[in-house]
Structure formats: C-alpha cells, structure tokens
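In: Any chance you can model this:
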Amino acid sequence: MKEKNKLFRQIIGLIIIAAWVTPEVVVSFCWVAFLGDNGTLNQLIELFHFKPIAWLFTFPMISVIIANIWRGTAFSMMVFQAALDDIPKEIEEAAIIDGASKWKVITKVTIPMVKGTIATNMMLVTLQTLGVFTLIYTMTGGGPGNATMTLPVLMYKQAFVSYQLGYGTAISLTLLLIGVVASLLYMKTLKMKV
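Out: Sure thing, here's the model as predicted:
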C-alpha cells in the first residue's frame, strides 16, 4: 500500500512540477489550445453531444484564473511539503498520546508550526498573482473588451501601445503599493516580526 501511495505521489508531483518549470508563455499557449474553439475541452464536450463553448470569450477571467492556479499550485505545494517535513513527528505523536484528536493536532500543533511558511507563501503568491502578465496577455490580450484587463496588462498597453509612459509608470507604482500593503497585512494578521 505504501509503495502505491509513494508512486502516486511521485506521478502527481511530476505533473504539478511540470506546470511550474514550463515557461509561462508555453503554459499560456497550452491553455489556449485546450480552451480554444476547436480545443481539447470542446472536443471532449462534443463526445457527450453538448454544444461547444468559446471558453476564452464566454468565460475569459475564469479561464485565466484556472490557468494561473494550475501554474502556481506547484510552488505552494513544494513550500508546504518542505515545511510539513520539518515538523518533528515526535511532537505530533506526543499530542496524540496526550489524547488530541487529528483535528486538534492539525489546528494546535501543525498549523502554528508552519505559520511563518503560510505567511511567506501567501505573500509570494499574492505578489506573483498581482504581477501576472504573460499568461493573460498571451491567452486573451486583456479582452474580450476589458474582461481580463488587469493592472499589469493595462500598464503595458498604456506605456508601450499608447505611449503614455507616465500613466504606465503610475500604474506600476500603484501595483507596487498594493503589494506592500498586502504583505504588511499578511504579516500583521499572522503576527510576524518584520
């Protein structure tokens, strides 16, 4: 049983790590091929006699969010796996011997011991998500209309398409400020020392 579990974890780990190490532009084109009008998802839907959907036009933001989550999950999994592996098993075993339920072990032992990792990961994921450009620009270009127009895409279009460098710079500074405020809130919420 343990061998099957180990093999399963290795296979899933490889699939997830592949998402992280693949360049973002390649991931974007893969998702466009998967969600496109003649893409894999629509071909699967047609097998069940459903009408194909223009995913990138009908649900553009949801499509981008799913692609970004798939790409970013690997990093968080590696960070949390390393943090969980660092927790001494003796502490969890001692809590169980003292009569703690599995829920109590998770909430009173495991989570407090990885609190710093949670805060760090939340900050990094927030900052990475705030700065997502290639994925969105390649998949939708900020459209249809302005449906997926995020600050990085707007910044690019203002600075390099409309040649409004001052406006683009102002957007980038706003993005930086949002990242700083979010990081400070995470640290305050989890009572981390700067």
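In: CA only for contacts and neighbour counts going forward, please
Out: Will do.
In: packing partners for the stretch of helix or strand Ala74 belongs to?
Out: Using DSSP states H and E, Ala74 sits in helix 60-85. With contacts defined as 3 or more CA pairs under 8 Å, 6 or more residues apart in numbering; DSSP states H and E, the packing partners of helix 60-85 are helix 2-21, helix 24-35, helix 115-130, helix 134-139.
In: angle of it against helix 24-35?
Out: Calculated by axes from the mean of the first three to the mean of the last three CA atoms, to 10 degrees, helix 60-85 forms an angle of 120 degrees with helix 24-35.
In: ok, back up a step: Tyr186 is nearest to which of the helices and strands packed on helix 60-85?
Out: With CA to CA as the measure, helix 115-130 is the member of those nearest Tyr186 (6.1 Å).
In: That closest one packs against which elements?
Out: For helix 115-130, the helices and strands in contact under the criterion 3+ CA pairs under 8 Å, 6+ apart are helix 60-85, helix 165-189.
In: Let's see this one next, to set against the first:
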Amino acid sequence: MHLFEVPERIFDYTINQVVTIFYNRYPNSFSKHVISEDVISREIKGGKIITRKLIVKRGAGFLKSVPHWISRQTHVAFMPTLGESIFDVNEGTLITHTRNVFWTNTLDMTETCIYKKLIFNSITKFSSKQYLTTTPASSSSQQTTSSYFSQTQSLLYSSPSKQHQQIALLLIQ
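Out: Have a look, this model is predicted:
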C-alpha cells in the first residue's frame, strides 16, 4: 500500500555533494534521536557502491505516518532500521531504501528515496523523490521478526554500543 509520496524537488547541489552528505549524515546535532549507524556491508559491483547499514534510533518516528490505532498499540524505546543505498557512479543516481526491522507483524514499512543528477544549462543539480510504502506482514516475516526480537530484545535495552554489531549479525543471517 502506498502511504505517502513527496513531489519531486530540484536542488542546487551536485550529486557528489548529495552523496557525500548522505554517507556522512550521522552523527549530527540535528538528529539527536539517532543512537548509532553501523555499516553491515559495503561492496562495489559494476560501477555501483552498495552499502547496507543498521541505524538505531530512539522512539519510533515512523509511527507519525501510520494510522492512529496502530501508533496507540505500541511503545517503542528503540527502533532499529535497515538501510540500503545504491550509488551508481556512472548514471549519477543514489537510491536508498530504509525499512523497519521490528514490529513488522503490525506494519512493514519501507521508505525509498531517489536522488538523480540533472543538467540544466551546463549546471549540475539533483532531484529528489521520496515515497513510503507498507506491505501486509506475511507469516514468514512475522516468524523471522519474532525470532530477531527474542534474540535482540535484551541487547536493545542494555547500553547501545557493541550490541548493535551483534544485532546486525543476527539480521543478515
């Protein structure tokens, strides 16, 4: 189900500036809700840089975008999300997918952002398109999520440091 879409916007930055900022966005003083951002894997395939990250945030800001009856049923202290970015150096595009790892039996959400290079009068700019989608939770997704939750629940409520690496290893198994 398509929940939310931001109209395409054009910005006066080069795609290289955008990619640099994207890969260095955390930590920063404006995102105090982000506890950590850990790289799970990074590889280069055919001119594309593919990065997978575990991002742990305080609370669940994504619940602002869902129906009120869902957000009332959960109290979330920490929200791990998986992020995947694909930067195509040759095409000048950056595609990002971010999805929730827990609570997928209630709501499985994916945010997709597409950043692409545009050339206007020999000036390089970039455009941004964002959308948020949900999918019904499948029984296998629920079982997998329950397994991850039971294995990582104690880690999330302890101090958030080395535990994030252990969570990342569980998620990619």
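In: where does the TM-score land?
Out: Here the TM-score of the superposed chains, computed with TM-score structural alignment, normalised by the length of structure 2 as the reference length, equals 0.24; 76 aligned residues with a CA RMSD of 5.5 Å.
In: on that earlier part again, the helices and strands packed on helix 60-85 of structure 1 into TSV, with extra columns for distance to Val181 of structure 1?
Out: Below are those laid out as TSV (distance: least, CA to CA, whole Å):
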stretch	distance to Val181 of structure 1
helix 2-21	27
helix 24-35	26
helix 115-130	10
helix 134-139	24
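In: circling back: looking at the helices and strands packed on helix 115-130 of structure 1, spot the one closest to Pro112 of structure 1.
Out: Proximity to Pro112 of structure 1, assessed across those by CA to CA, is greatest for helix 60-85 (11.3 Å).
In: That closest one versus helix 2-21: what angle between them?
Out: 130 degrees.
In: quick one: buried residues of helix 60-85 of structure 1?
Out: Taking 16 or more other CA atoms under 10 Å as the basis for neighbour counts, the residues of helix 60-85 of structure 1 that come out buried are 60-61, 63-64, 67-68, 71-72, 74-76, 80, 83-84.
In: can you give me the offset of the helix or strand just after it from its chain's centre?
Out: Sequence order places helix 89-97 as the next helix or strand after helix 60-85 of structure 1, per DSSP H and E. Here the centre of helix 89-97 of structure 1 is set off from its chain's centre by 32 Å, with CA atoms, centre = their mean, to the nearest Å.
In: what's helix 89-97 of structure 1 packed up against?
Out: Helix 89-97 of structure 1 packs on helix 102-105, going by 3+ CA pairs under 8 Å, 6+ apart.
In: In a markdown table, list the buried residues of helix 60-85 of structure 1 along with distance to Val125 of structure 1.
Out: What follows is the buried residues of helix 60-85 of structure 1, written out as a markdown table (distance: CA to CA, whole Å):
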| residue | distance to Val125 of structure 1 |
| --- | --- |
| Pro60 | 21 |
| Met61 | 18 |
| Ser63 | 18 |
| Val64 | 15 |
| Ala67 | 14 |
| Asn68 | 11 |
| Arg71 | 11 |
| Gly72 | 8 |
| Ala74 | 11 |
| Phe75 | 9 |
| Ser76 | 8 |
| Phe80 | 13 |
| Ala83 | 16 |
| Leu84 | 18 |
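In: Tyr137 of structure 1: which of the residues you listed is nearest?
Out: Using CA to CA, Val64 is the member of the buried residues of helix 60-85 of structure 1 that sits closest to Tyr137 of structure 1, with 9.9 Å.
In: Isn't that closest one up against Met139?
Out: Yes: counting by CA atoms under 8 Å, a contact exists between Val64 of structure 1 and Met139, whose distance comes to 7.4 Å.
In: circling back to that earlier point, how far is the helix holding Ala74 of structure 1 from where the chain is centred?
Out: When distances are taken as CA atoms, centre = their mean, helix 60-85 of structure 1 is centred 4 Å away from the chain's centroid.
In: ok and that helix relative to helix 115-130, angle-wise?
Out: Going by the same axes, to 10 degrees, helix 60-85 of structure 1 makes 160 degrees with helix 115-130.
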